[in-house]
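[1] Following is a predicted model, sequence given first.
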Amino acid sequence: MNNILHIDCDAFYASCEEVRYPKLKNHPMAVGGLSNKSIITTANYKAREYGIHSAMPVFIAKKLCPNLVIVGVDKKYYKEKSIEVFDIIEKYAKIKEQVSIDEAYLLVEDKENRINKAKRIQKEVMEKTGIGVSIGISYNKFLAKISSDWNKPLGIKEINSSDIPHILKDLDISKVHGLGRKSTKKLRNIGIHKIEDLLSLDEEFLKNLFGKQGSYVYHVIRGEDNRKVEISSKRKSIGREFTFKENTLDLRILHSYIDEIAKILESDMNDRDIKAYTLNLKIKTEYFKTHTRSHTQEVPIYKKEDIASISKDLLEKLISNEKFRLLGISLSNLSKNNHTQLSLFD
């Protein structure tokens, strides 16, 4: 049964920057070091049309595309966007294993059509975060991961047991999980370039070449992978933030954003059956200065009116002469919501 989904964000760092600076969507853009001696971390899909890819030196990328826009790496921002994305995805399965900042496995056990579920995930993530994801569906982790890379961006691909091994034969060996750069170089040196070539090698040969990893490779390319989807470590916080189209100090606008975030957070917390003792408000000014305020309750909260009320009180302490360009709310000190909670206003 195809009950494993692999979710992979499309050109994640670059997509985050396009959310922050929408005009970048119309230009070839890459995230990486700003000096010519640096390397590219991620390129958006317009830049990839010029042959630009991750790990490419910046000076080569600029030769391929003289009008390339390069944005410096902002890992804190990318982590915040990652939390946004995977907080949404988490609702779609009881077991989620996040394996990096931009990818995760889901173990789904309901009867919903897997393609339909993937489409719903894609739609909700895009609408709420602006980030595109590709989704692979299969009966094991190896094949689900290969599927998610099949037709990026915004791809959905399902691989069934009946598709193996012929569907994999034309894929490059670099697609095989467990084969790094050194391993693929070894194989290319002996004329092995595609999975079809790899299938011709016996298990003992691969074990002699790569040790225990060789045995793993032998089996996964034949559709055999017994690794389980494991539950990720407990989430320490849950939050949302918005970057405004225009910088503002208008309290009506700021309060409307707080109300919208509070509504989203209430829904997210109900889906996860959790409550929170601490609320954190974050703003970023037009001059990119970040300020935060927090408030811890004796009574935990999860209702939107409580989240909004506390956030608006904290906002008053952050008002200055500088306009705001971003506002975010996060909730921490989380616990299971195992009893009925009255609103602060009840």
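    Nice, I can see it. Numbers count the residues shown, from 1 in each chain.

[2] For the rest of this, base every contact and every neighbour count on C-alpha atoms.
    OK.

[3] sec struct for residue 239, please.
    Reduced to three states with DSSP: H, G, I helix; E, B strand; the rest coil, the structure at residue 239 is strand.

[4] pretty sure it contacts residue 263?
    No. Using C-alpha atoms under 8 Å, residue 239 and residue 263 do not qualify as a contacting pair, with a distance of 11.5 Å.

[5] second one coming, line it up with the first:
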Amino acid sequence: MIYRKVALVDMDSYFASVEGVKNPILKRRPLAVVGGGKNPIVLSANYLAKIHGVKTGMIYSEAKKLCKNILFVKADYPQYEFTTLKLLEIIENFFPVYKEASIDEVYIAVDVFEDGVEKLKILKDEIKLRLGLSCTIGVGPNPVIAKSACEIAKPDGFLVVDDLNEFAKQLPIKDIPGVGKKSQKVFKEIGIETLEDFLKNGGISEKLRELVLKEYTEPEFFKHVPPKSIGHSLSLDKEIKSFEELYAVFNYLLFGIYSKLIRGRYGAKNVALYIKDRFGAFSLSHNLAVHTNDFFLLSKVVEDIAKKLYRNYPISKIGISLNNLKIIDSVQCSLFWEEYQRKYEKLAAVGNGLNNTFLSGYFILKSKKII
């Protein structure tokens, strides 16, 4: 089947919005989710922060200058990963053909159903009802136009592009995927400010022109191609000083990347761990007999590797990756979701209020505070 209409579901200020669902107090304040390190970078900002000029990629000190009362929360990647798994479970109830473009973006083949656009509207409401999160949906004849429609409609919008020529008149060239700051400058110098201007000028970026004018979405676009590996590392705000703590935090990180494993229906054949203590960085991996997505087996392997790595010295950074991935048919996660999901979601939601310590992800991060 050839898909002639595609939608992009783009979650609004995803990381910041998830934090707002975990702690509703945060919804009423300008908020930015930041990464680790001495000069954390803004990974996501809510719209109360964005109206002050706070943007993704900005150093947190710059964000603070723009918005004096902004709150900063350290990113909780495992929480975001299994929230995305819930999102895909909802999407699967409506549309059988989709592709996860990133942790907060999903492309959908709309014309699998005659009433596909109406089903998208219901899907949008369902996401809000079940997850408490808003999203923007753009619909077009191909992924480029669908994403461009999302940029125009944000936040919490819904835009269907039926007439490409009419849409081209109102679409700024900067909102076309693949057009960076340098390209914008070049286009501006030659008088190209909208998509319509771009399409009228022949010979300029034929590759981009082809993507924009493509009248259908190839079925190949929706094929799941597994990455070579998935993983996550964590710089700790408080050093780990016991094996029990080390294994608990490793298991929490495993929970997050396991969610991504299940989303892609992948199995892993290799597990690798990394730690950093006062004497340096050390890593160790283990090859499995077969590809698997059995959480309990992977957790046991993590425990065995961690025992070999741990040397009774305080640990400041850890990392975990699942490698040698391939798509497999079976998903062994029923017991995992009934027990472990409740456990880890409770840990992720624990907090002592804004004036004290706010927990993001796990108790080992207790020293981290909202600024």
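    Ah, there it is. Remember, predicted model here, so these are calculated numbers, not experimental data.

[6] Mind checking the TM-score on these two?
    TM-score for the superposed pair, counting by TM-score structural alignment, normalised by the length of structure 1: 0.61. Supporting figures: 248 aligned residues with a C-alpha RMSD of 3.5 Å.

[7] of residue 239 and residue 263 of structure 1, who's got more company?
    In terms of neighbours (other C-alpha atoms under 10 Å), residue 239 is the more surrounded of residue 239 of structure 1 and residue 263; the figures are 23 against 17.

[8] all strands for the stretch 201-350 of structure 2, in order.
    Counting by DSSP state E, counting those that start in this stretch, the segments of the stretch 201-350 of structure 2 that form strands are 229-240, 266-277, 280-292, 315-327.

[9] Pull up the gap between the residue most central in space within structure 2 and residue 45 of structure 2, please.
    For structure 2, the residue nearest the mean C-alpha position is residue 103 (2.4 Å; C-alpha atoms, centre = their mean). Note on residue 103 of structure 2: its distance to residue 45 of structure 2, by C-alpha to C-alpha, to the nearest Å, is 16 Å.

[10] what are the ranges of the strands in the stretch 51-200 of structure 1?
    Per DSSP E, counting those that start in this stretch, the stretch 51-200 of structure 1 carries strands over the ranges 69-71, 95-100, 103-107, 133-138, 156-158.

[11] Dump the ones you listed to a markdown table, plus distance to residue 63 of structure 1 and mean neighbour count.
    As requested, the strands of the stretch 51-200 of structure 1 are arranged in a markdown table below (distance: least, C-alpha to C-alpha, whole Å; neighbours: other C-alpha atoms under 10 Å):
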| stretch | distance to residue 63 of structure 1 | mean neighbour count |
| --- | --- | --- |
| strand 69-71 | 12 | 18 |
| strand 95-100 | 31 | 16 |
| strand 103-107 | 31 | 24 |
| strand 133-138 | 30 | 28 |
| strand 156-158 | 34 | 22 |
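
[12] okay, the ones you listed in JSON lines with distance to residue 15 of structure 1 next?
    Shown next, in JSON lines, are the strands of the stretch 51-200 of structure 1 (distance: least, C-alpha to C-alpha, whole Å):
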{"stretch": "strand 69-71", "distance to residue 15 of structure 1": "12"}
{"stretch": "strand 95-100", "distance to residue 15 of structure 1": "16"}
{"stretch": "strand 103-107", "distance to residue 15 of structure 1": "14"}
{"stretch": "strand 133-138", "distance to residue 15 of structure 1": "10"}
{"stretch": "strand 156-158", "distance to residue 15 of structure 1": "18"}
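
[13] Map residue 139 of structure 1 across to structure 2 for me.
    Aligned by TM-score structural alignment, residue 139 of structure 1 pairs with residue 141 of structure 2.

[14] I appreciate the help and will end here.
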